[in-house]
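Trainee: okay, predicted coordinates and the sequence, questions at the end:
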Amino acid sequence: MVDIDPPSGPSASEEETPTRRTRVVVIGAGFGGIGTAVRLKQSGIDDFVVLERAAEPGGTWQVNTYPGAQCDIPSILYSFSFAPNPNWTRLYPLQPEIYDYLRDCVHRFGLTGHFHCNQDVTEASWDEHAQIWRVHTSETVWEAQFLVAATGPFSAPATPDLPGLESFRGQMFHTAAWNHDHDLRGERIAVVGTGASAVQIIPRLQPLADTLTVFQRTPTWILPHPDQPMTGWPSTLFERVPLVQRLARKGLDLLQEALVPGFVYKPSLLEGLAALGRAHLRRQVRDRELRAKLLPHYAFGCKRPTFSNTYYPALASSNVEVVTDGIVEVQERGVLTADGTLREVDTIVMGTGFRMGDNPSFDIIRGKDGRSLAQTWNGSAEAFLGTTISGFPNFFMILGPNSVVYTSQVVTIEAQVEYIVSCILQMDQRGIGSIDVRAEVQREFVRATDRRLTTSVWNAGGCSSYYLVDGGRNYTFYPGFNRSFRARTKRADLAHYSHVEPVSPTALATARETVRSR
């Protein structure tokens, strides 16, 4: 367990919530929050807190504990460049190992005292007069010059609004809220969805279930899984010669970069991977009817592809049925589909992904005009370099709109954190109190991004995915190589921002009294 310093001051039950002052508030303690904390401390900025709603740091890898949870990026690349781990046991790490790695980073870099867990942020608002952020939890109001949202895109499970769902009498839970106390052995189990989480959980459920019914709306491209153990000589070599691990990371990074031309510029370059996926399906599924259900009819990469050597064999098992008819409603004892069939089940597992475009955190963060991120974006998230948003001074977002490069998201996080630290240090050097990205700068970034993504496989691949908003805009990806993104975020250009001088202590004290008297 990570030891967490409890907030000081009066308890939340007292009439007035205590107010505490810090330089930087970071919301979220996953890769983004921990990476931000490390770089702040390394840069000499020690006055910061990380607020985490869960009991421990770890982010999505603390929450997603379903059986078989595994990263689909190699462990050497899905880790901080400044904190290599020579002791990964697998090429593609499982959830417990990533979780342990993140907690170890908190200890290794002396961050424990900065983390405040079991602190759910209920509101974060910018005070234009005082030039500060006020961040509310149930126990404390934090006043800070800077706010970093490291809440992550996979922090709010999405449950489909199916008619009659509340009437179901059996067990129901999402893969991101796994019920480990419920025994699934011998049950009639339904899995709704066939995305990355479902691909991992279905092979674990099939041997346990009496019957397993998989409700598939759209098939997923599946490739052979290249996972293998890393124990033995690879671990020994990495530990004794750290340069080898750095070179391996660089090689994997270049391999991921080699896919960018196909994903962003010319999707026909991905046909080789599509052929590999079709061959993998033919080899593992002999039944033609089932094979037809499982073959995607959109371009490879349009939706998130994944790896598995066990998914297709599980679906081909005698106790498994793949249903492609749409769900009409959920009834007390089962699921009714459009073909009129009621399939009785004991447990429903939702493998339905996350609330990407309408994450609840967008409702609680309010900028200088009092409008929330959700109101400002109105269903189409936009930002500059995926990191700053016009109208939200001194606010930075990790893995924000159009920041994702086609590699490990940790690469994106490190680039964004470098940009954040660059902003803060330059502001200190020049005596600037706050910065707000100019609206025309953000608009030009969005226009250029939209233009370059027009021919990408995500936009033109013939599918509907969580990468796109309802209007079809791709708000997820950066349109190019990660080297380009890292170059643009290495040092902030404050000419892109409007500046405000620091607020005097007297004005700040007056603003505090005004807030308290409301």
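Mentor: Thanks, I have it.

Trainee: when you work out contacts or count neighbours from here on, use the C-alpha atoms and nothing else.
Mentor: Noted.

Trainee: let me see the contact set for the residue most central in space within the chain.
Mentor: Ranked by distance to the mean C-alpha position of the chain (C-alpha atoms, centre = their mean), the top residue is residue 153 at 3.3 Å. When the contact criterion is C-alpha atoms under 8 Å, 6 or more residues apart in numbering, the partners of residue 153 are 354-356, 359, 399.

Trainee: next, format the residues you listed as JSON lines and append distance to residue 144, neighbour count and secondary structure.
Mentor: Putting the contacts of residue 153 into JSON lines (distance: C-alpha to C-alpha, whole Å; neighbours: other C-alpha atoms under 10 Å; DSSP: H, G, I helix; E, B strand; the rest coil) gives the following:
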{"residue": "354", "distance to residue 144": "30", "neighbour count": "18", "secondary structure": "strand"}
{"residue": "355", "distance to residue 144": "28", "neighbour count": "16", "secondary structure": "coil"}
{"residue": "356", "distance to residue 144": "27", "neighbour count": "20", "secondary structure": "coil"}
{"residue": "359", "distance to residue 144": "23", "neighbour count": "18", "secondary structure": "coil"}
{"residue": "399", "distance to residue 144": "21", "neighbour count": "25", "secondary structure": "coil"}
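
Trainee: one more to weigh against that first structure:
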Amino acid sequence: MGAPHDVVIIGAGFGGVGMAITLKRAGVDDVVVLERAETLGGTWRDNTYPGAACDVPSHLYSFSFAPKTDWSRRFPPQREILGYLEDCAREHGVLPHIRFGADVRGARFDEHAAVWRVDTSVGEIAARVLVSACGQLNRPVVPEIEGSAQFRGATFHSARWDHDVDLRGKRVAVIGTGASAVQIVPSLAGRVAHLDLYQRTPPYVIGKPDRAYRLWERTVLGAFPGVHTLSRAKTYAQYESRAVGFVVNPKLMGFMRRRFLRRLAEQVPDVELRRRLVPDYPMGCKRVLISDDYYPALTRPDVDLVTDPIARVTEHGVVTADGTERPADVIVHATGFAATDFLAPMRIEGRDGRELGAEWRNGAQAHLGITVAGFPNLFLLYGPYTNLGHNSIIYMLESQFRYVSACVRAMRRHGLASIEVRPRVQERFVRAMRRRLSGSVWEAGCASWYQSADGTVVSNWPGFTFAYRRATRRPDPRHFRVRRAA
């Protein structure tokens, strides 16, 4: 197994690559990144469905320490984002630190040695510090539908798109109306023979101010770094202001809803179709989506919106509760992810034999979404209470990078074998999150992927991102139990 590494990171997406870069810049060179796939990229490697793109502007959906001035569009497509992350890993020397094809099955904290024993598909690896950068959107959910095994056509999840299936001339059933479906449907409409979109709950879809950057704009951005910094700051301020409606005064979302209804009426003239597209829950309770071509696609004669519940799947199609069978050659599940399971299905054992899944059976908990009582030297990126509904997750990740890096450097500087957040500190933080979330739009009476099985919101940060940056500016030594190295 060899000597323990200073830091082992699980996952080579934005979180893992950014964490490795930050540690290297801080002088921590003994870093290993474990990636189960054969390439890096995380969600931007996995989601290659037609129309896949970001819903955060490019100047904000990128690392502050690695600005890119030649994005092709304001909202970049999947391939360009993946290329950016690959460039970051290569230019900052992270690629040699990544072990591809290393699937992490679990990890156990060895209290005597104060190291994590990480069980992987390529053998056991020891780490003084373990960082999970698995993200929240990495485990696709495919609903159990009666008869699915009988279906003779192709079927796959949007995050596992089968590009070998030729969709031309096919009848396609898309199940789900989340962020992926809003991009998939317009991309397939007009290319396939017919498309049936199965909707359980209509989303709020607002306009997408997207456009290609002109050559002169890219030239100016590249020549004058201050212009890029100003563009990033302006975009950040615009998106940050939306937190007022999400967590400060949800009643303000009523204004946004009225704008949504006016735009929907403009794009969908048919009264009956429009009625089925109006959500019956407060705006913002579920993820608000952006698209300029989703609603126009639904008005096409070769696209049908199906709102009757799915009863079963047959050999040749989908049957709804009213008994209607609609033929299908391909079924696409745009049905989201197991977002609140966090580190599952890995088995993580901490101090005194504690198992993280059991500790979190009533909902995930972590101080600042990063550290967990009972699990020394374990840090989470994009953990509970760190997701956003209004701004760029990259900003939150960078806050976490700094916090984790400071903890690692403090351990080295003071000769600490382990640090562990105090239970009381974690409990106080979780109580504060629950109190603040109770007044947010996310707890306004709808079911969403932000919630755990019992309906508790455990994913989202109930405040401004700059407040999170301030809270994670530096680790407070009083928050931790420490054990010095022998």
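Mentor: Good, I have the coordinates. Owing to the predicted nature of the structure, the values given are computational and were not obtained by experimental measurement.

Trainee: and the TM-score between these chains?
Mentor: Once the chains are laid over each other, their TM-score by TM-score structural alignment, normalised by the length of structure 2 reads 0.97; 485 aligned residues with a C-alpha RMSD of 1.3 Å.

Trainee: picking that back up, which SSE is the residue nearest to the centre of structure 1 in?
Mentor: No secondary structure element spans residue 153 of structure 1, as it lies outside all helices and strands (assigned by DSSP states H and E).

Trainee: give the equivalent position in structure 2 for it.
Mentor: Under the alignment defined by TM-score structural alignment, residue 153 of structure 1 is paired with residue 136 of structure 2.

Trainee: whereabouts in structure 1 does stretch 78-87 of structure 2 align?
Mentor: Against structure 1, the aligned range for stretch 78-87 of structure 2 is residues 95-104 (TM-score structural alignment).

Trainee: show me what residue 219 of structure 1 aligns to in structure 2.
Mentor: So residue 219 of structure 1 corresponds to residue 202, using TM-score structural alignment.

Trainee: let me fix that, I meant to ask about residue 353 of structure 1.
Mentor: Aligned partner of residue 353 of structure 1 by TM-score structural alignment: residue 336.

Trainee: go ahead and confirm the match of residue 219 of structure 1 touches residue 283.
Mentor: No. The pair residue 202 of structure 2 and residue 283 does not pass the contact test of C-alpha atoms under 8 Å, sitting 11.2 Å apart.

Trainee: those two: who's more crowded?
Mentor: When residue 202 of structure 2 is set against residue 283 and neighbours are counted by other C-alpha atoms under 10 Å, the residue ahead is residue 283, at 27 against 16.

Trainee: tell me which helix or strand the more buried one sits in.
Mentor: According to DSSP H and E, residue 283 of structure 2 maps onto no helix or strand at all.

Trainee: what's the counterpart of it in structure 1?
Mentor: Aligned against structure 1 by TM-score structural alignment, residue 283 of structure 2 finds its counterpart in residue 300.

Trainee: same check, this time on residue 26 of structure 2
Mentor: If you follow residue 26 of structure 2 across to structure 1 using TM-score structural alignment, you land on residue 43.

Trainee: and residue 428 of structure 2, by the same measure?
Mentor: In structure 1, the residue equivalent to residue 428 of structure 2 is residue 444, according to TM-score structural alignment.

Trainee: let me see the contact set for the match of residue 26 of structure 2.
Mentor: Counted by C-alpha under 8 Å, 6+ apart, residue 43 of structure 1 has contacts residue 421.

Trainee: returning to what we had before: verify the stated contact: the match of residue 353 of structure 1 with residue 178.
Mentor: Yes. Contact criterion C-alpha under 8 Å: residue 336 of structure 2 and residue 178 qualify, at 7.2 Å.

Trainee: output the residue interval of structure 1 matched by stretch 213-233 of structure 2.
Mentor: The counterpart of stretch 213-233 of structure 2 in structure 1, using TM-score structural alignment, spans residues 230-250.

Trainee: swap in stretch 53-62 of structure 2?
Mentor: Counting by TM-score structural alignment, stretch 53-62 of structure 2 lines up with residues 70-79 of structure 1.

Trainee: give me the element residue 258 of structure 2 is part of.
Mentor: Here residue 258 of structure 2 is assigned to helix 253-267, by DSSP H and E.

Trainee: do residue 128 of structure 2 as well
Mentor: With elements delineated by DSSP H and E, residue 128 of structure 2 resides in strand 123-132, which encompasses its position.

Trainee: the very next helix or strand once past that strand vs structure 1 - mean distance after superposition?
Mentor: Counting by DSSP H and E, the element after strand 123-132 of structure 2 in chain order, helix or strand, is strand 154-157. Mean deviation of strand 154-157 of structure 2 relative to structure 1 after superposition (mean C-alpha distance after the TM-score superposition for structure 1): 0.5 Å.

Trainee: how about strand 154-157 of structure 2: buried residues?
Mentor: Within strand 154-157 of structure 2, the residues that qualify as buried are 155, 157, counting by 16 or more other C-alpha atoms under 10 Å.
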